[in-house]
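Asks: below are the sequence and a predicted model for it; my questions follow.
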Amino acid sequence: MTIHTGDYLLDHAKAWSRDGLGVALATVVQTWGSSPCPTGSQMVINAKAGFEGSVSGGCIEASVVSESLEALKSGAFEIAEYGVSKEMSFAAGLSCGGSVRVMLEVLDDALLAALSGPRPAVRIVDMRDGKWTVVRGEAAMGRLPADGDMIARAAKVLSTGRACIAEGCEGGDCFYQPLLAPYRMLVVGAVRIAQILAPMAAEVGFHVTVIDPRRAFSTDARFPETDMVREWPDKAVAKLGLDAQTALVALTHDAKPDDMALGLAVRSDAFYVGALGSKRTHASRVARLREAGYTEAEIGRIHAPVGLDIGARTPGEIAVSILAQVIAARNGRA
């Protein structure tokens, strides 16, 4: 399964490292049965027992933190196994009945730099001793030697976006971890819905940029942790670009800026295009776009009224419905 966590775990790790704290990385490398977090799920843990992320949804995090603290003290690499049995308590096992293997390693400067490097890439880890290499294209960099077969397998892993275990590493098992560029969400209109949507989208792995030339709307106080572009949408979207990992959501409810952005989006590779407005508003929008020369297929790409039909009325509810629809599109369900 492709994991969409964005860069927030690395951001926390970097901040802790700057503060002089040791940091450990915990990664789910294998699951059996019912497990709340799929292969590739991660946590970062600092030397004061602070942590971010999840490897089980809450069942084993306390144990993972405890073992990570030991790993930070010893510098040791470890594969820990957690499961459920009659003898195991909820504090140390998966209450859902599954089992999971978690890789624990010290997140030192070299590994942090490798994970923060250009993407896409694949990290290959020898599960016997923790040696790793990062493959970008045909090049590999790290202490683990990578032969042609390993590089070819890394390319396959990258094409699926799914972490996995495979043979290699001189006869031992290797863990292949895809390092993907984050999905992006361009939100046109620094309105109340955008204030709620932006942080939620960031939590599920989107790098969010809000676009609005209106200075009264696009203030840092209203969007303290979101990238802002204070330009008209036609210029901003052209600069930022629209690719197959980008969603565009038009929320100004103003024909001029919304149409600017939508016109570019429907002729791009963006995986999702949505626009706020009632059915009547969208009918007027469709007429304008037809008159401007857009085809029925292009206009038909616009999700409008935007969001899943959950009866949303408030800005918060609308934001939830939008994010749900975007996630569905990202996962091939819309």
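Replies: Great, that's in hand.

Asks: for the rest of this, base every contact and every neighbour count on C-alpha atoms.
Replies: OK.

Asks: strands along the stretch 151-300 of the chain, start to end?
Replies: In the stretch 151-300 of the chain, the strands defined using DSSP state E, counting those that start in this stretch lie at 164-168, 172-179, 183-188, 206-211, 227-229, 246-250, 272-275.

Asks: here comes the other one, which I'd like you to weigh against the first:
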Amino acid sequence: MDSLDLQVLAQAREWHAAGHAVWLVTVLETWGSAPRPPGALLALRGDGLVVGSVSGGCVEDDLIDRVRHGERVGRPSLIHYGVSKEEAARFGLPCGGNLRLVQEPLAGTGWIDEVLARTGRHELVARVLDLETGEVRIEPAARSEQFSFDGRLLRALFGPRWRMLIIGAGQLSRVLAQMALALDFEVICCDPREEYHLTWEVPGTAFSRQMPDDLVLELQLDPHSAVVAVTHDPKLDDLALLEALKSPAFYIGALGSRGNTAARKERLRQFDLSPAEIDRLHGPIGLHIGSRTPAEIAVSILAEVVAVKNGVGLTQKKDGSAVPAPADGAVCAAGLR
């Protein structure tokens, strides 16, 4: 899911409460180079106002035109764009692109209330729409799930599928947390030092004063989890890394120079970690973009995290940096995107 989807739902609820007719439009399937992925969401008001996106713009224009000319569906209905090359070009789809949507009238907003409340508690939920009856129900979801459509039931996820554990609560961590939230990560910061706990003020994040290794074990890190250690204190960073490197977390990185990274790996070799586990460590952390300020360093870290998440090669690294070899089956190939 995308944070934009929650904004779309909140706006649709507001329009409905004000007495407007509202339709939700969801991308069901794409073929070729379609602009938006399955699950992308748009809300369309009866007078043509829209929020959200299902394409590069031309499809939205056509949906608005349909509503303004009286095409107002009363039950979930399928719409298909880009059947021919000419139509694909007309609607701004790359050559060969196809896009199938479902448009549904918003009859009630109780389920939106539930989605917004539960995602506000950092829960991951699925909205299930029955295209034959128009009924909607909200169910718990697992991080491993993706958007699905079987011809009748649409199952869309809302809430954070991806999770980031930040070790250390300094200035860099605060900026990093804010940016990670914007990328739809659930963010947890861990720092047992009282002076850092008292100054942590990042709305939307969770904070733990546990020892990092204890928290890593408690969280049961999965392939949708990232760990970023940025305290510069080996007593804290290394404790987290010792446990995280044994986990299936898709990304594990630690702040430090190439010399510090080499020294850290030597320390880790003194414990019960295999060479392959130690080699999973990303260090120095982040892509090489000439970053200097905390915000720039946070950008470089998140760029690397996103690249690994999406199965993209880390070509922009400093010479001599430790770059873990891709695991068998990249993240995206494993269906975890």
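Replies: That came in fine, so what should we check first? Just so you know, these numbers come straight off a predicted model, no measurement behind them.

Asks: can you give me the TM-score here?
Replies: Remark: TM-score between the superposed chains equals 0.69 [TM-score structural alignment, normalised by the length of the first structure]; 302 aligned residues with a Cα RMSD of 4.3 Å.

Asks: coming back round to it: so which of the strands of the stretch 151-300 of the first structure gets nearest V106 of the first structure?
Replies: Closest to V106 of the first structure of the strands of the stretch 151-300 of the first structure is strand 172-179 (Cα to Cα; 16.2 Å).

Asks: can you give me the angle that closest one makes with strand 164-168?
Replies: Between strand 172-179 of the first structure and strand 164-168, the angle comes out at 140 degrees (axes from the mean of the first three to the mean of the last three Cα atoms, to 10 degrees).

Asks: on that earlier part again, for F77 of the first structure, find the nearest of the strands of the stretch 151-300 of the first structure.
Replies: Among the strands of the stretch 151-300 of the first structure, the nearest to F77 of the first structure by Cα to Cα is strand 172-179 (13.6 Å).

Asks: tell me the gap between that closest one and the middle of its chain.
Replies: For strand 172-179 of the first structure, the separation from the chain centroid amounts to 19 Å (computed by Cα atoms, centre = their mean, to the nearest Å).

Asks: swap in stretch 292-300 of the first structure?
Replies: For stretch 292-300 of the first structure - counting by Cα atoms, centre = their mean - the centre lies 31 Å from the chain centre.

Asks: span of that stretch from start to end?
Replies: In stretch 292-300 of the first structure, first residue to last residue: 15 Å (Cα to Cα, to the nearest Å).

Asks: buried residues, that stretch. List them.
Replies: Neighbour counts over stretch 292-300 of the first structure (16 or more other Cα atoms under 10 Å) mark 294, 298-299 as buried.

Asks: measure L112 of the first structure to H207 of the first structure for me?
Replies: Using Cα to Cα, L112 of the first structure is found at 20 Å from H207 of the first structure.

Asks: more crowded one of these two?
Replies: Higher neighbour count among L112 of the first structure and H207: H207, with 23 against 17, using other Cα atoms under 10 Å.

Asks: which residue, other than its chain neighbours, is closest to the more buried one?
Replies: Of all residues not flanking H207 of the first structure in the chain, R184 sits nearest, at 4.6 Å (Cα to Cα, 6 or more residues apart in numbering).

Asks: what's the counterpart of that neighbour in the second structure?
Replies: Matched by TM-score structural alignment, R184 of the first structure corresponds to R163 in the second structure.

Asks: who's in contact with its match?
Replies: R163 of the second structure sits next to 185-188, 224-226 when contact means Cα atoms under 8 Å, 6 or more residues apart in numbering.

Asks: all the helices of the stretch 151-300 of the first structure, residue numbers only.
Replies: 192-203, 233-240, 255-265, 279-291, 296-299 (DSSP state H, counting those that start in this stretch).

Asks: will you turn these into a markdown table that also has distance to I322 of the first structure?
Replies: Formatted as a markdown table, these follow (distance: least, Cα to Cα, whole Å):
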| stretch | distance to I322 of the first structure |
| --- | --- |
| helix 192-203 | 8 |
| helix 233-240 | 20 |
| helix 255-265 | 16 |
| helix 279-291 | 16 |
| helix 296-299 | 19 |
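
Asks: following the chain onward from the strand or helix carrying T30 of the second structure, which element is next?
Replies: Assigned by DSSP states H and E, T30 of the second structure belongs to strand 22-31. Using DSSP H and E, the next helix or strand after strand 22-31 of the second structure towards the C-terminus is strand 41-45.

Asks: average offset between the following helix or strand past that following strand and the first structure?
Replies: Following strand 41-45 of the second structure in sequence order, the next helix or strand is strand 50-52 (DSSP H and E). Here the mean offset of strand 50-52 of the second structure against the first structure after fitting is 5.2 Å, by mean Cα distance after the TM-score superposition for the first structure.

Asks: and the contacts of the strand holding T30 of the second structure?
Replies: Contacts of strand 22-31 of the second structure with the rest of the structure, by Cα under 8 Å, 6+ apart, involve 12, 15-16, 36-46, 54, 96-106, 148-149, 154.

Asks: list the contacts for V210 of the first structure?
Replies: Going by Cα under 8 Å, 6+ apart, the list of residues near V210 of the first structure reads 186-190, 194, 198, 218, 226-229.

Asks: CSV for those residues, including neighbour count and distance to I151 of the first structure?
Replies: Shown next, in CSV, are the contacts of V210 of the first structure (neighbours: other Cα atoms under 10 Å; distance: Cα to Cα, whole Å):
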residue, neighbour count, distance to I151 of the first structure
L186, 28, 34
V187, 27, 37
V188, 29, 40
G189, 25, 43
A190, 27, 44
A194, 25, 42
A198, 25, 37
S218, 20, 45
T226, 16, 36
D227, 16, 36
M228, 20, 38
V229, 19, 39
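
Asks: which among these gets closest to G93 of the first structure?
Replies: Checking these against G93 of the first structure with Cα to Cα, the nearest one is A198 at 34.8 Å.

Asks: and the closest one, what's its match in the second structure?
Replies: Superposed on the second structure with TM-score structural alignment, A198 of the first structure falls opposite A177.

Asks: the nearest residue to that match once chain neighbours are set aside: neighbour count?
Replies: Among residues not flanking A177 of the second structure along the chain, V187 sits closest, at 6.4 Å (Cα to Cα, 6+ apart). Neighbour count for V187 of the second structure, taken as other Cα under 10 Å: 25.

Asks: map V187 of the second structure onto the first structure.
Replies: Alignment note: V187 of the second structure maps to V208 in the first structure; criterion TM-score structural alignment.
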